[in-house]
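Engineer: Need a 3D model of the following:
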Amino acid sequence: MKFNRRSVLALTAASAATTLFAPAGRSRAAAPFKQPELPYAEGALAPAISARTVGLHYGKHHAGYFKKLNTLVEKTPYADLSLEEVVVRSKKQGDTDIFNNAAQAWNHNLYWQQFKGGSAAPKGELLDAAKTSFGGPDEMQKKMVAEGDKVFGTGWVWLVKDGDKLTIVGLQDAGTPLADDKKALVGIDVWEHAYYLDYENRRPEHVAAVLSKLVNWDYVSEQFAG
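Structural biologist: You can find the predicted model right below:
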């Protein structure tokens, strides 16, 4: 059976993978932490993100963070915490290796989930917030592209809920709003492994394509309102 992006995303929209990803909430499972299944086929995000990139990004990098995290937290108090709690506590206690791997595991959980269902337009309270905070959705996306280009080296650009408004922050390396108890709505990975095979050094092009073609803005609108 031949799959294209539309058919795969439609098929998986009602699948059990929905329950495996809950980046906006607080999953209670403690160690050993398990990488959620990818909620679509590796080729479902093409051409914006190729199957080869997804395979390496999800299968090697994301999986690697979970593997390393489980090794690091074994027989420590962190093993009894949820993934989200590990992120927050390790940041506060300065356990850098644990934080980096836990945060990257969590960041990528949100990253893959936000694409499930395909691109749509912000609506409801998110649309109102985009207008208030940036002048509208187009301006919001332009600011995210610009912020992503400013991140030096490796990191993430985040759309964050700030009360009834929105903020955009660029954070280096494993940086995540979760560590500051803030609600991340959209996270775009600007580590080179996320885009270099497809875009080489054209990072802004990658961020723009992800925001305009892949992010499920209906899903983001639900997260903002929730």
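
Engineer: From here on, just use CA atoms for contacts and neighbour counts.
Structural biologist: OK.

Engineer: need the helices for the protein, in chain order.
Structural biologist: For the chain, the helices defined by DSSP state H cover 5-12, 17-20, 51-56, 63-73, 83-93, 96-113, 124-134, 137-150, 196-199, 203-209, 217-225.

Engineer: can you put those helices in a markdown table and add mean neighbour count?
Structural biologist: Converted to a markdown table, the helices of the chain look like this (neighbours: other C-alpha atoms under 10 Å):
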| stretch | mean neighbour count |
| --- | --- |
| helix 5-12 | 16 |
| helix 17-20 | 14 |
| helix 51-56 | 17 |
| helix 63-73 | 19 |
| helix 83-93 | 20 |
| helix 96-113 | 22 |
| helix 124-134 | 18 |
| helix 137-150 | 18 |
| helix 196-199 | 16 |
| helix 203-209 | 20 |
| helix 217-225 | 19 |
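
Engineer: Reformat these as CSV; add distance to Thr176.
Structural biologist: Formatted as CSV, these follow (distance: least, C-alpha to C-alpha, whole Å):
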stretch, distance to Thr176
helix 5-12, 27
helix 17-20, 20
helix 51-56, 21
helix 63-73, 15
helix 83-93, 9
helix 96-113, 7
helix 124-134, 20
helix 137-150, 14
helix 196-199, 22
helix 203-209, 17
helix 217-225, 17
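
Engineer: thought Phe115 was touching Val215?
Structural biologist: Yes - taking contacts as C-alpha atoms under 8 Å, Phe115 lies within contact range of Val215: 4.7 Å.

Engineer: you'd agree His108 is up against Ala63?
Structural biologist: No - with contacts counted by C-alpha under 8 Å, His108 stays clear of Ala63, the gap being 9.7 Å.

Engineer: separation between the residue nearest the centre of the chain and Ile188?
Structural biologist: Nearest to the geometric centre of the chain sits Tyr111, at 2.2 Å (C-alpha atoms, centre = their mean). Between Tyr111 and Ile188 the distance is 7 Å, computed by C-alpha to C-alpha, to the nearest Å.

Engineer: Before we compare anything, build this one as well:
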Amino acid sequence: MIKLPPLPYAYEALEPAISAETMRTHHDKHHAKYVEAVNKLAGEAGLDGRDLEAIIAGAEARKATKLLNNAGQAWNHAFFWDCMTPERGAPGGELESAIGETFGTLEGLRDAFVKEGADHFGSGWVWLACDQGRLSVLSTHDGGTLANRPQTPLLVCDLWEHAYYLDYKQDRKTFLERWFDTVANWAFAESQLEAAQGRHEPWHFRMAA
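Structural biologist: Sure, this is the predicted structure:
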């Protein structure tokens, strides 16, 4: 079975961008429910005991949509927690150069990221990813994930209403702007870029039992 990973910081650490109330509800209720569903459905599909990436691959092969959606959500949320930090920073080094090559400036990336997320219809995720050495911004619907995909995800932000509604109501755009400006974990994104370059293994769901 898989386990719910703990947050890498305190519930209140991302305030004022994201409230402790939102983090408690998001992690302890929503993420926990996805993990619970994965364990139940994986057992029914004969995939119990595998790591989450293997469960996602198995669900895709079996066209087990309900398991795939819940497994994608479990993976995306765990990745999302690591994409945020209370230590505000800015991209540097090779990541800064890669951003410049694709988007011109950090502001150019911000504009593309916020627009992609704000314009996304319905629930889903907005990603900064690296594919064959070049950065891109894209979104996935519902439980769509970049786990086991050719692109290496560098950052993701949750577009489901439970990620922001308590703090921002329907104003997803302002949530995305504050998220990008104040809690995006650029050190993590830089590590993922190094993984995309083959310098070490990329992030994996780390709480498989």
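
Engineer: if we can go back for a sec, and the residue nearest to the centre of the first structure, what pairs with it in the second structure?
Structural biologist: Counting by TM-score structural alignment, Tyr111 of the first structure lines up with Phe80 in the second structure.

Engineer: show me the residues around its match that make contact.
Structural biologist: In this structure, Phe80 of the second structure makes contact with 155-158, judged by C-alpha atoms under 8 Å, 6 or more residues apart in numbering.

Engineer: Which single one of those is nearest to Ala20 of the second structure?
Structural biologist: Each of the contacts of Phe80 of the second structure was checked against Ala20 of the second structure using C-alpha to C-alpha; the closest is Asp158, at 16.2 Å.

Engineer: Not including adjacent chain positions, what is the nearest residue to the closest one?
Structural biologist: Trp125 (4.9 Å; C-alpha to C-alpha, 6 or more residues apart in numbering).

Engineer: these two touch, right, that neighbour and Pro153?
Structural biologist: No - under the criterion of C-alpha under 8 Å, Trp125 of the second structure is not in contact with Pro153, lying 11.5 Å apart.

Engineer: ok so, going back, now for the helices of the first structure, which one comes closest to Ala179 of the first structure?
Structural biologist: helix 83-93 (4.6 Å).

Engineer: With the second structure overlaid, how far apart is that closest one on average?
Structural biologist: Average distance, helix 83-93 of the first structure versus aligned residues of the second structure after superposition (mean C-alpha distance after the TM-score superposition for the first structure): 2.0 Å.

Engineer: one step back: which of the contacts of Phe80 of the second structure fall in strands?
Structural biologist: Counted as lying in strands by DSSP state E, out of these, are 155-158.

Engineer: what two of the residues you listed are the furthest from one another?
Structural biologist: Farthest-apart pair in those is Leu155 and Asp158; separation 10.3 Å (C-alpha to C-alpha).

Engineer: so what corresponds to Val207 of the first structure in the second structure?
Structural biologist: Val207 of the first structure maps onto Leu176 in the second structure, by TM-score structural alignment.

Engineer: now do Tyr78 of the first structure
Structural biologist: When the second structure is aligned by TM-score structural alignment, Tyr78 of the first structure is paired with Leu47.

Engineer: mind checking how far the closest residue to its match other than its chain neighbours is from Asp181 of the second structure?
Structural biologist: Once flanking residues are discounted, Leu47 of the second structure sits nearest to Ile55: 6.1 Å by C-alpha to C-alpha, 6+ apart. Remark: distance between Ile55 of the second structure and Asp181 of the second structure (C-alpha to C-alpha) = 34 Å.

Engineer: what do you get for Gly108 of the second structure?
Structural biologist: In terms of C-alpha to C-alpha, Gly108 of the second structure sits 13 Å off from Asp181 of the second structure.

Engineer: same deal with His30 of the second structure?
Structural biologist: On the measure of C-alpha to C-alpha, His30 of the second structure and Asp181 of the second structure end up 25 Å apart.

Engineer: same question, His162 of the second structure
Structural biologist: Counting by C-alpha to C-alpha, the separation of His162 of the second structure from Asp181 of the second structure is 20 Å.

Engineer: do the same with His27 of the second structure
Structural biologist: His27 of the second structure is 22 Å from Asp181 of the second structure, where distance means C-alpha to C-alpha.

Engineer: The two - which one has more neighbours?
Structural biologist: His27 (20 against 15; other C-alpha atoms under 10 Å).

Engineer: Counterpart of the more buried one over in the first structure?
Structural biologist: Using TM-score structural alignment as the criterion, His27 of the second structure maps onto Tyr58 of the first structure.

Engineer: check contacts around its match.
Structural biologist: Leu38.

Engineer: just Leu106 of the second structure next, same as before
Structural biologist: So Leu106 of the second structure contacts 96, 99-100 (C-alpha under 8 Å, 6+ apart).

Engineer: Contacts only, for Met84 of the second structure.
Structural biologist: If you count contacts by C-alpha under 8 Å, 6+ apart, Met84 of the second structure has them with 183-185.

Engineer: Closest one of these to Gly104 of the second structure?
Structural biologist: Set against Gly104 of the second structure, the nearest of these by C-alpha to C-alpha is Ala184 (18.9 Å).

Engineer: looking at it, that closest one is touching Glu87, isn't it?
Structural biologist: No - between Ala184 of the second structure and Glu87 there is no contact under C-alpha under 8 Å: 9.1 Å.

Engineer: And those two? Which one has more around it.
Structural biologist: Legend: neighbour count by other C-alpha under 10 Å for Ala184 of the second structure and Glu87, higher for Ala184 (25 against 14).
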